Structure formats: structure tokens, C-alpha cells
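**Student:** Pasting the sequence and the predicted coordinates here, then a few questions.
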Amino acid sequence: MSSASSPSDSALRLPGDPPGGRRAVAVWCIGVSVYFVAVIFRTSLGVAGLDAVERFDINASALSTFSILQLLVYAGMQIPVGLMVDRLGTKKVLTIGVVLFTLGQLGFAFSSSYGTALVSRALLGCGDAMTFISVLRLGTRWFPARRGPLVAQLAGLVGMAGNLVSTLVIARLLHGIGWEAAFAGSAVAGVVVLVLMLLFLKDHPEGYAAPPLPASHKGAAYVRAQISAAWREPGTRLGLWVHFTTQFPAMVFLLLWGLPFLVEAQGLSRGTAGELLTLVVLSNMTVGLVYGQVVARHHSARLPLALGTVAATAVLWALPVVWPGQAPMWLLVVMCVVLGACGPASMIGFDFARPANPPERQGTASGIVNMGGFVASMTTLLAVGVLLDATGDDYRIAFSAVFVLQAFGVGQILRLRKRAARAERERVVASRVTSVHVPA
């Protein structure tokens, strides 16, 4: 994503492609800063899980309900948000999202009961749900299509930087200034990005506005048609299952269960456990840059990268779980490095859905894909919490829930891969035929 368009970029742009350039980078950075703050708020519970148990006097299942409810709202909002982005544009949807997730974080800071804390996390999840799809749409409206994979990976990288802030800053604030000051103080970041966005964010470059939707593109019938058309595309469904299968192990580890596992099952101090969570984030940021470049240059590498990540994650998740006694530090380090590849691999799902759908359906298709990993995360968070309570905190049994969802997801990927590849080849051929017959 260069600061200016090069001659080669201009030559490779498709008709109607936005030019990119410095202004695109500046506008995109404002949009992605909103996602950055949303991820800080989303993952702040991951470093506060043990504190939440004490504050609200709850067990493992009740603790997991915080994240499950947040992700349930997030996943349930993905298709509605996709439709909203397609119809209202990025700026309006992001504005609603910032207001909601900031109120949720502020409410969580001052919640004194389990019930009000749950409502606050649900509100946060609703606002958070409006950020990532909006940022993906912003990238497609400001950068050429060939930059899509790299721009999407960079967005994911910035999100992981937000996770890094949670593990490094929020954790220290919690134990330095206390629960209320830490969460309320972090909510100020939401106000800052709201002001920046209202002043400087634009949906698209001048002259590149999407054509207005016909009057017939309204109402419940149109919504059903949009969802149905996006779902019928094999690339959309393949993208969903890639996202489902790759993202959730790292999400489960970072969002809630990583810190308790490392402290309670592996006997590490909170400080050391926090450093390992930070390693997951740093690995994610590094791998994201690599995956983005590889996919942008070698489109055929998408599925091997995704499946290879799933296989490596399964192996490195299993070893510490079945290791007799406490796993050695080198193994926990390798596990965290491999978990860092889950986020970048999940972004590959959008690279299957993007070429399968026209511009007016990109938000809807992205919403369908984005549901995958969060449904898997939500399911696993609940399963781990229930199994921990049922087995007396036996992490070996509880963490085995990951393998069930991985096996199911891989089966769906293998079932759809040929169908999606065939449909993509047909679109490429059709676009070449069309370009030959359209006058220059």
C-alpha cells in the first residue's frame, strides 16, 4: 500500500478502480483507527478475566458468558451490518458503532452487578460488530482491487495492535489504578476516534461514488434477495468456512481462556502469561504482513495457507494439552507463535468472497464470512467454560473442544473448494470476454 500510485499500479487497475495514493492512506488510517479502538475494548476482558471472577463473584461458565454474549451479538449483527454498509455507507455505520462500543466500555467500567455488566458487554459487541466490515468496505472504495488482500491483512494487523494494547496497557492499568479507572479511562479513546472520523472520514474519493441504488432496492424483499444472492456464491460460503476454521483458536485464547490456562494449568505468573499473550499478538502482526503479500502475488496460495495454518494450530494446541504435567516454556512459546497465524489465515476467507460478489453486495458477503470465526469462537468459549465446571477445571478435556470444530470446518472447506474454484474461473473468463468486446 504505497503512498502514491505507481505507473505499474495504474496499468494494472481495472476500469472504475479507485486510484489509491496518499489521501486514500490518510482516510483509511482514520477508519482503521476506529477498528483499533474497538479491538482494545473487545479484548480488554481477556486480561481482566480473573479480576471479573472476583468482582462479580462468578464461576467459569458465568465468566465465559460475558464473551459469549458479546460474540453472539457480534455474529448476529454481521449480515444486518453488511446490508447497512451497502445502503448507508461507511461513515454513518462507523459513527453508530463508535457511540455504541464507547457506551458499552463505559458501562462495563461502572457495573457493580453481573447483570449490568452483561448488558454493557452486549452493547459493546453491537458497536464492535459495525467496525470491521465498514473498514473492509472503506478499503475497497479507496484502493485498487489488486491491493485488496494486502489492505485487508493490514486492517487485521491494526486490530491485533489493539489486542496488544489490551495485554500491555489495560492489564497494567487494572492492577495499578483499579477496575473503574482502567475501563473508564480507556473509553476516552472512543471519543477521540469519533471526533477524528466526523471531521475527516469520507466514504470514497471524489468521482468514485457508487451509483445510487434503484428505488426497487428497498424493503424486506430486497434484503432477502441480497442475502440469498451472496449465499448462493460458492466463494462466499467457502470464505465463511475458512474464517470459521482458522480464526477461533487464537480468539478463544486471547479473548478469555489463555490467561487462566497459563496461570492455573501451567503454573505461570500473571506477568509471564501476559508476555505469552503479547507474543501471540506480535506473531499475528508479523504473519499478517507475510500472508498479505503472498496472497496478493499468488492467488492460488490461499487455500494451502489456510489449511496449513489449521493443521499447525491443531498440533501445537494438542501438545501442551496432552503434555504430562506442565508443558516446557519452549513449547508454550511455539504454541503462541503458531496461534498468531490464526488471524491472518482467517482474513483469507474474505479473499474468496470478494471476487465472488459485485460491489453492491460486498458488505453483505463480508458480513456472512465474518460470522464464521465468531460463531466458532462463541461455541468454543461456551464449551470450554461448561467443561471446566463439569470436570473440576481439567483444561485437557475442556481445550479438546477446539478439535471438534476444526474437523467440522475442514470438512466444509474440502467440500466447497472445487465448486468455488470453478465459479471463480468462469468469472475470470467472462470478464476477459467482456473486456474484449467493450470499446476502449
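**Tutor:** Here it is on my side, so go on.
**Student:** from here on, contacts and neighbour counts on C-alpha atoms
**Tutor:** OK.
**Student:** Hmm, residue 294 is touching residue 301, no?
**Tutor:** Yes - if you go by C-alpha atoms under 8 Å, residue 294 and residue 301 touch, sitting 7.2 Å apart.
**Student:** which of the two has more neighbours?
**Tutor:** Relative neighbour count places residue 294 above the other of residue 294 and residue 301, with 17 against 14, counting by other C-alpha atoms under 10 Å.
**Student:** mind checking how far stretch 205-215 is from the chain centre?
**Tutor:** 27 Å (C-alpha atoms, centre = their mean, to the nearest Å).
**Student:** in it, what's buried?
**Tutor:** Neighbour-count burial for stretch 205-215 flags residue 205 (criterion: 16 or more other C-alpha atoms under 10 Å).
**Student:** got it, and stretch 91-99?
**Tutor:** For stretch 91-99, a neighbour-count test (16+ other C-alpha under 10 Å) marks 91, 93-99 as buried.
**Student:** what comes into contact with that stretch?
**Tutor:** Residues from elsewhere that reach stretch 91-99 (C-alpha atoms under 8 Å, 6 or more residues apart in numbering): 34, 38, 81, 84-85, 126-131, 134, 190-191, 193-194, 197-198, 201-203.
**Student:** what about versus this one:
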Amino acid sequence: MSPTVTQAPAIRRAPPLAWAILGLGVFAYAVAVLNRSSLGVAALEAQERLNASAAQLALFSVLQLGVYAVMQVPVGVLLDRHGPRVLISCGLLLMALGQGLLAVADSVPVGVVARMLVGAGDAMTFISVIRAAVNWFPPSHLPLVTQATAIVGQCGQLAATYPLITLLAGFGWTTTFLSAAAVTLLVFVLAALLLRDAPADSDHRLHRTGLGETRTSLLLAWRQPGTRLGFWCHFTVQFSGMLFVLIWGYPFLVEGQGLSPGRAGALLASMVPAGILMGFALGRLSALHPQRRMHLVVACLVATVATWTAVIAWPGTAPGWLLGLLALALASNVPASMVGIDIARSHNPRERLGIATGMTNSGGFFAALVAILLIGATLDLVSGSGGYGTSEFRVAMATQFIVWILGSLLLLRAHRHLRDV
């Protein structure tokens, strides 16, 4: 197996200010998750307001995720050059602009542009918070800090369920998305004024490399077997939970399983505390048993595939307890994908962390955009003009198996390569 890269810590222990910086970064990421997930609970309203078909509605999320995924490597390069504060601030500003544009959108093209702006801003946030954590915390803290960032940041999903559903019902589309834009703009001001890239006495340096050196760093990062293994872990295990939260979960539960909007929102919201608990558990296990990280990823993948299989195969609508198990399994997807990021981080030197993290973090988003598009196209194909019900969603959700099979094969291949090096 390739030896793990030993990274000299910039600091021996985290100063109190580190926790304040991390808290602000996690808050910024939670707002990014709010913006990312906001269309999911408004999917039915979006179809009516923008006169969009299921395939067109899927296109919103596909392009948003496509922008996010494609930007991960360029953002990683910019992160190594300009630091977390600049990238997080710019990301928040782009998301505020996107949500403001969506608030006044009345057609599919305008809505698509708005969601692409949200995707671009979202792309700058998470890996920048992780890079700030690398600068402020010693390596022994990083598996747990990474999980904490990802999972506590998912609290933004809570704001994208009950509060947004309430705003939509009481005040309508425009007020809802303008409110999201205003919150994002406020956090932009806080980040621009208060965030710091690293402690003043650390050895942190920005890497302002030329084009040729950047190309070399990209090649070296991808040729590192640990980066490829992290990428395929992220690709295979994250996408199902993501598409459920972003767009198809709420329509699936309401139209496909007959739940009331309140119960559907409660089920989506329950994924957040469940994910927090799983995230801290997986982060602790990843730190204590780094040689067993693949076992953690595979266990979460098996649980997700098994519960989806049971829901899809269940005659008629699935019982509440089974949908609860599905929510629990999907809640493990983000924590498991963070294990993939931890694998890539531990096999790359500090000067390539932005690039390697960006590469790895793009995996699940590429998988999600493919799966979202497959589900939307399948719904339109099997439903005709009759609307979407249990049977239509059963067929559409089964297309996830295509992505799982592809990802699992490539994951096993990458793991074999890492062992053989």
C-alpha cells in the first residue's frame, strides 16, 4: 500500500480562535446547503410557476450540480492561491445573487441561470472551509473536524424544510427566495470581515503557481491512488442522499408515497440529526482505524442500496417504518463520502490539498447530476400525461442502480490499485 503522506502541522494544538473560525465557516457552509436544497421543497411550486416538466425540473439541479462539480478543481487551484476567506466570501455573494434572481424568475431559462449561480457559489464553500480547518487544526483533529463541518453544515437542510415550506405556504415564491438571498448576503458580510485563513504565527503560505506548475500538480494529485480511491468513494456513496434532499425526495414522498407535506418535511428533517450522529461516529472511527476506512464506506453503501431495494420492491406504498429506515440510510451518505475526502487528504502533501480535495469532492456531485437526470427523464417517459404516482416513481428511482453498479466497480478497481502500489 502507498504510504500515507505525513503533513507537518502548522500548529501543535488548536487555539480557541480556531473554533470560532470553524464555527463561522460551518455557518457559511450551512447557508450554502440551505441554498443548494431550497429548490427541493419548492419542486412542485417550481413546476407550476415556471411551467416546467419533470425533465426540465431535473435540468435545474443537473446544471447546478454540473457547475458545482466542474468548478471543484479550478476552485481548488484558486484556494491554494488566494486562501479560504476570499473563496468563501465570493461563494456567498454568488449564491445571494442566484437566489435573488430565482425569486423573480418566471421562466425555465431564468431559473436555470439562477441555479447555476447558486451552484457556482456553493462550489467555493465546503472545500474552502475544510482548507481553513487544515490551517487551524492539527492533523489528529482533522477526520472529526471534517465530519463536523459536513454534518453540522447540513443543518442548513433543516432551514430548507420547515421554514421554507412555511414561507412558501404563507408568503409565496418571491418572498421565500428573497429571504434566502438576504440571509446569504448577511453571512457574506460576516465572512468577509471576520474569517482568517490561518493563525498569524503559523507557517501557512499561499501557493501562487504558474500554469505549468498547476498542470503538474493536477496530474500528480490524480495519479496518487489515494486521490482516486477517495473520488470513487465520494462518487458511489453520496449521490442518493443528495438527490433525495435536493429535488426528488419531497415529490417522491408526497406524490409517490402519499405522505402529507408535513410528514414529508419531517422525514427529510430527521436526516439531519441522524447524519450528525453518524458523522461524529464515522469521524471518530476513521481517526482511530484509518486502515478500516473502506469498511465504513462499504457498510453505508450496502445499507443505502438495501433499503432502496426494499422500498422499490414493496407492493404499493411503503410503510412508515421502512421510509424511516430509508431516511436513516440516506443520512449516512454524506458522512461516508467525507471518509473519501479524508482518504485523499491523508495521501497528498499540504501544497496539493486544495486540488486533491476539490477532485475528490466533485465525485458525488457528478454521480448525483447523472442520477437526477435519469430519474427526471424516466418519470416523463413512463408517466405520459397521467402524472406521477407510486408506480412511476418506483421505475424512476430504480435507475439509481445504474450509478451504484458503475461506481462500485470503479471503487473496487481504485482500492486494488492502492493496495498494489
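**Tutor:** Okay, I see it. Everything numeric in this text was worked out from a predicted model, so none of it was measured.
**Student:** Fetch the TM-score of the aligned pair.
**Tutor:** Remark: TM-score between the superposed chains equals 0.94 [TM-score structural alignment, normalised by the length of structure 2]; 409 aligned residues with a C-alpha RMSD of 1.5 Å.
**Student:** returning to that earlier point: I'd like the buried residues of stretch 91-99 of structure 1 laid out as CSV, including secondary structure and distance to residue 238 of structure 1.
**Tutor:** As requested, the buried residues of stretch 91-99 of structure 1 are exported to CSV (DSSP: H, G, I helix; E, B strand; the rest coil; distance: C-alpha to C-alpha, whole Å):
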residue, secondary structure, distance to residue 238 of structure 1
91, helix, 29
93, helix, 26
94, helix, 27
95, helix, 31
96, helix, 30
97, helix, 28
98, helix, 30
99, helix, 33
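**Student:** Could you list which residues are in contact with residue 118 of structure 2?
**Tutor:** 35-36, 64, 94-99.
**Student:** Can you list which of those carry over to structure 1?
**Tutor:** Retained in structure 1: 35-36, 64, 94-99, out of the contacts of residue 118 of structure 2 (criterion both residues aligned by TM-score structural alignment, their matches' C-alpha atoms under 8 Å).
**Student:** what does residue 187 of structure 2 align to in structure 1?
**Tutor:** In structure 1, residue 187 of structure 2 lines up with residue 193, judged by TM-score structural alignment.
**Student:** Helix, strand, or coil at its match?
**Tutor:** Assigned by DSSP: H, G, I helix; E, B strand; the rest coil, the conformation of residue 193 of structure 1 is helix.
**Student:** Run a quick neighbour tally on residue 418 of structure 1.
**Tutor:** Per other C-alpha under 10 Å, the neighbour tally for residue 418 of structure 1 reads 13.
**Student:** Nearest to residue 162 of structure 1 among the buried residues of stretch 91-99 of structure 1?
**Tutor:** Within the buried residues of stretch 91-99 of structure 1, proximity to residue 162 of structure 1 (C-alpha to C-alpha) peaks at residue 98, which comes in at 14.9 Å.
**Student:** sorry, back to before: now, the contacts of stretch 91-99 of structure 1 that are in helices?
**Tutor:** When the contacts of stretch 91-99 of structure 1 are checked against helices (DSSP state H), the matches are 34, 38, 81, 84-85, 126-128, 134, 190-191, 193-194, 197-198.
**Student:** What's the PyMOL syntax to select whichever of the residues you listed are buried?
**Tutor:** Remark: buried members of these, expressed as a PyMOL selection using 16+ other C-alpha under 10 Å:
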select buried, resi 34+38+81+84+85+126+127+128+134+190+193+194+197
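**Student:** Let me know the closest of the ones in helices among the contacts of stretch 91-99 of structure 1 to residue 254 of structure 1.
**Tutor:** Relative to residue 254 of structure 1, the closest of these is residue 38; by C-alpha to C-alpha it sits at 14.9 Å.
**Student:** Verify the contact between the closest one and residue 135 for me.
**Tutor:** No - Residue 38 of structure 1 is beyond contact range of residue 135, at 11.8 Å (criterion: C-alpha under 8 Å).
**Student:** quick one, helices of the stretch 301-421 of structure 2?
**Tutor:** Assigned by DSSP state H, counting those that start in this stretch, the stretch 301-421 of structure 2 shows helices spanning 320-331, 333-346, 353-383, 390-397, 400-420.
**Student:** I appreciate the help and will end here.
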